[in-house]
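J.: pasted the sequence and its predicted model underneath.
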Amino acid sequence: MTHINALDPGASPLDYYGFELRRHREAAGLTQKQLGEILNYTGSLVGQIETARKLPTPEFSERADAALGTDGMFSRLVELVLRSRLPAWFQQVAELQSRAVEICSFEALMVQGLLQTDAYARAVLGVLDTSNLDDRTAVRLARQRIFEKEKPPVFWVILSETALYQQIGGRRTMRGQLAHLLSFVGNPRVNVQILPFSAGAHAGMQGSFDIYRFASDASIVYTEGYGSGHPTANPDTVKDCSLRYDHLQAAALSLRDSAELIRRVMEERYGEQGDSDGDLVA
């Protein structure tokens, strides 16, 4: 059998994934087209993944495991593949998120990445740069799989009311995004609070930040700039941001009142009757 592209499995996690997919497919006596038919994907997509030209998704990996009898290998490997495709400066942060037992996040401008929908994330990532948008969106959404772990972190997020009104991706996208936030109502491990405009000056005026807490390691504060991330375990910084977060929670609406505000904005600002303008990003 002619190999279109001889991969070096040690070159990257993506190359290793492609190498293993081809090896297991050929061991099963299947062509790319035949495997694609079994997985309900095209043979062309199988070929692109095997030659490290296309990122696999968690769904593709689950189907490949079932079809090739690989006992979850591809589902485990895809986590490493997707994390490796994050910007280098963010990879450490993704690792912190995956290990944290509690995440406390304040977001001053938009919906926090761990709660973004596909359409919303695509609109955010597509500003000024639409290259490889499918792959970059998939990589961002893959970080949300930390909530599918056997013991997911407890996630507290405070969103500025600005995030509800800043129309990102069009009315339909915003309605879907706010509906997604409401889907966590009653989930004790994902808690969404809104910091209302009426709060005035508040403890987060200097910008967004996250606090990652771990079972045995020191807590870490994370802030972000353009193209750079800044995690720190400095005790004074952690103490200061923890105090700021306490004050932000005190100023924010309760979980129930936050959900009511999200629901009201979703219906009044992004109701279905206003869809004539469509979305800016599909």
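T.: Sure thing, it's come through. Numbering: from 1, shown residues only.
J.: alpha carbons only for contacts and neighbour counts from here, please
T.: Noted.
J.: could you look up the SS state of the nearest residue to residue 190 once chain neighbours are set aside?
T.: Nearest residue to residue 190 in three dimensions, chain neighbours excluded: residue 155, at 4.8 Å (Cα to Cα, 6 or more residues apart in numbering). Here residue 155 is strand, with the state taken from DSSP: H, G, I helix; E, B strand; the rest coil.
J.: what about stretch 207-219, start to end distance?
T.: 19 Å (Cα to Cα, to the nearest Å).
J.: the helices in the stretch 151-282 of the chain, which residues?
T.: 162-165, 171-182, 235-251, 255-269 (DSSP state H, counting those that start in this stretch).
J.: of all these, which lies closest to residue 55?
T.: Nearest to residue 55 among these is helix 171-182; the distance by Cα to Cα comes to 24.3 Å.
J.: okay, one more to line up with it:
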Amino acid sequence: MANIHALDPTASPLDYYGWELRRHREAHGLTQGQLGDIIFCTGSLVGQIETTKKIPTREFSERVDAALGTDGLFSRLVGLVLRSQLPTWFQPYAEMEARATYISTYQAQLVYGLLQTEEYARAVLATGMPDDLDGLVAARMERQRILEREQPPLAWAILDEAVLLRPIGGPDVMRRQLARLLEFTGHRWMHIQVLPNSAGEHASLAGSFNLLRFDDDPDIVYTEDLISGHMTANPDTVREAALRYARLQAAALSVEDSAALITRVMEERYGDRSQPAERTVA
């Protein structure tokens, strides 16, 4: 209990969440085990979240709100908690991404974060050998909630064909990831194009980049290096990035042809081979 009493609610969103969870639980006269029984988890998990040893999930938060009648408090707090789990250098971009009205991205190596399945994201993030992989994965999934808004940002993603061919997480993970991309075929807000290998040299051989546009703020260009990210609103840089993106769009397959290529790669490269082929009997 010493760790709980020592918790400083001003230290971080996670500390504040744990402090509020304990305060509301005790106000209802419940032990950790009793609350766990109500929300279908262990009392140990409740205690670990109260003492910031575990990151709460959105499902956990929604159940706590229902059990304690907290009018969505924990469902609101969990968004702040999960965003705080993003790398410090990435948080400013995530905040701008959440405010953008138009997102355009070219990805040379990986599926864009907003389009990743949880298992694909886990495989990608694990390569950095993080201390809290679960927290990073949960934070990446939380970022994707901007696509679920009543009016999400208009988004355009150009993926290099290499993204489809690189088997992140293995064939099963890739098959489900490509199926996820196909869910956006004909989508109103998200459009996906593939830049085929046959395009040869192109306007962004230097690598991936994102363009963010806003209703009331200057456009931003975002790039990453090995250990950090960089944002700039420099008009010359933004103008050059926009020109390069237009050239990439022109060189890429149409949205319809891109979906056809994704389907073909999914079936031919990552098809379900768990069932043995039928054998004819002479």
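T.: Cool, got the structure. All figures in this text were calculated on a predicted structure; none of them were measured in a lab.
J.: any chance of TSV for the helices of the stretch 151-282 of the first structure, columns distance to residue 23 of the first structure and mean neighbour count?
T.: Converted to TSV, the helices of the stretch 151-282 of the first structure look like this (distance: least, Cα to Cα, whole Å; neighbours: other Cα atoms under 10 Å):
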stretch	distance to residue 23 of the first structure	mean neighbour count
helix 162-165	46	18
helix 171-182	39	21
helix 235-251	48	15
helix 255-269	49	17
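J.: reformat these as a markdown table; add distance to residue 72 of the first structure.
T.: Shown next, in a markdown table, are the helices of the stretch 151-282 of the first structure (distance: least, Cα to Cα, whole Å):
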| stretch | distance to residue 72 of the first structure |
| --- | --- |
| helix 162-165 | 38 |
| helix 171-182 | 28 |
| helix 235-251 | 38 |
| helix 255-269 | 37 |
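J.: mind checking which helix or strand the residue most central in space within the first structure is in?
T.: By Cα atoms, centre = their mean, the first structure has its centre lying nearest to residue 141, at 3.2 Å. Here residue 141 of the first structure, judged by DSSP states H and E, is contained in helix 133-142.
J.: what packs against that helix?
T.: Contacts defined by 3 or more Cα pairs under 8 Å, 6 or more residues apart in numbering; DSSP states H and E place helix 133-142 of the first structure against helix 73-84, helix 118-125.
J.: mean shift of the longest one relative to the second structure?
T.: What it means is helix 73-84 of the first structure. Helix 73-84 of the first structure differs from its equivalent in the second structure by a mean of 1.1 Å after superposition (mean Cα distance after the TM-score superposition for the first structure).
J.: distance from that helix to the middle of the chain?
T.: Here helix 73-84 of the first structure is found 15 Å from its chain centre; the criterion is Cα atoms, centre = their mean, to the nearest Å.
J.: wait, residue 7 of the second structure sits on residue 15?
T.: Yes. Using Cα atoms under 8 Å, residue 7 of the second structure is in contact with residue 15, at 6.6 Å.
J.: so what sits against both of those two?
T.: With contacts defined as Cα atoms under 8 Å, 6 or more residues apart in numbering, the residues shared by residue 7 of the second structure and residue 15 are residue 51.
J.: the more surrounded of the two?
T.: Neighbours were counted for residue 7 of the second structure and for residue 15 using other Cα atoms under 10 Å; residue 15 has more, 21 against 16.
J.: what's near enough to touch the more buried one?
T.: Listed by Cα under 8 Å, 6+ apart, the contact set of residue 15 of the second structure reads 7-9, 50-52.
J.: if we go to 7 Å?
T.: 7-9, 52 (Cα atoms under 7 Å, 6 or more residues apart in numbering).
J.: what does it correspond to in the first structure?
T.: Correspondence of residue 15 of the second structure to the first structure, assessed by TM-score structural alignment: residue 15.
J.: quick check: residue 205 of the first structure vs residue 192 of the first structure, distance?
T.: Per Cα to Cα, residue 205 of the first structure is found 19 Å from residue 192 of the first structure.
J.: does residue 110 of the first structure count as helix, strand or coil?
T.: From three-state DSSP, the assignment for residue 110 of the first structure is coil.
J.: now stretch 44-53 of the first structure: buried residues?
T.: 45-47, 49-52 (16 or more other Cα atoms under 10 Å).
J.: re earlier: which residue in the second structure aligns with the residue nearest to the centre of the first structure?
T.: In the second structure, residue 141 of the first structure lands on residue 141 (TM-score structural alignment).
J.: dump the residue contacts of residue 102 of the second structure.
T.: Residue 102 of the second structure touches 153-155, 212-214, counting by Cα under 7 Å, 6+ apart.
J.: rerun that using 6 Å as the cut-off
T.: 153-155, 212-213 (Cα atoms under 6 Å, 6 or more residues apart in numbering).
J.: tell me the SS of residue 104 of the second structure?
T.: Using three-state DSSP, the secondary structure recorded for residue 104 of the second structure is strand.
J.: so what corresponds to it in the first structure?
T.: Per TM-score structural alignment, residue 104 of the second structure is aligned with residue 104.
J.: can you give me the distance of the residue nearest to the centre of the first structure to residue 94 of the first structure?
T.: Residue 141 of the first structure is 12 Å from residue 94 of the first structure, by Cα to Cα.
J.: and the closest residue in space to residue 220 of the first structure that isn't next to it in sequence, how many neighbours does it have?
T.: Distances taken as Cα to Cα, 6+ apart put residue 233 closest to residue 220 of the first structure, at 4.6 Å, once the chain neighbours are dropped. The tally of other residues near residue 233 of the first structure (other Cα under 10 Å) stands at 16.
J.: show me what counts as buried in stretch 208-220 of the second structure.
T.: 208-214, 219-220.
J.: among these, which are in strands?
T.: Among those, the members found in strands (DSSP state E) are 209-213, 220.
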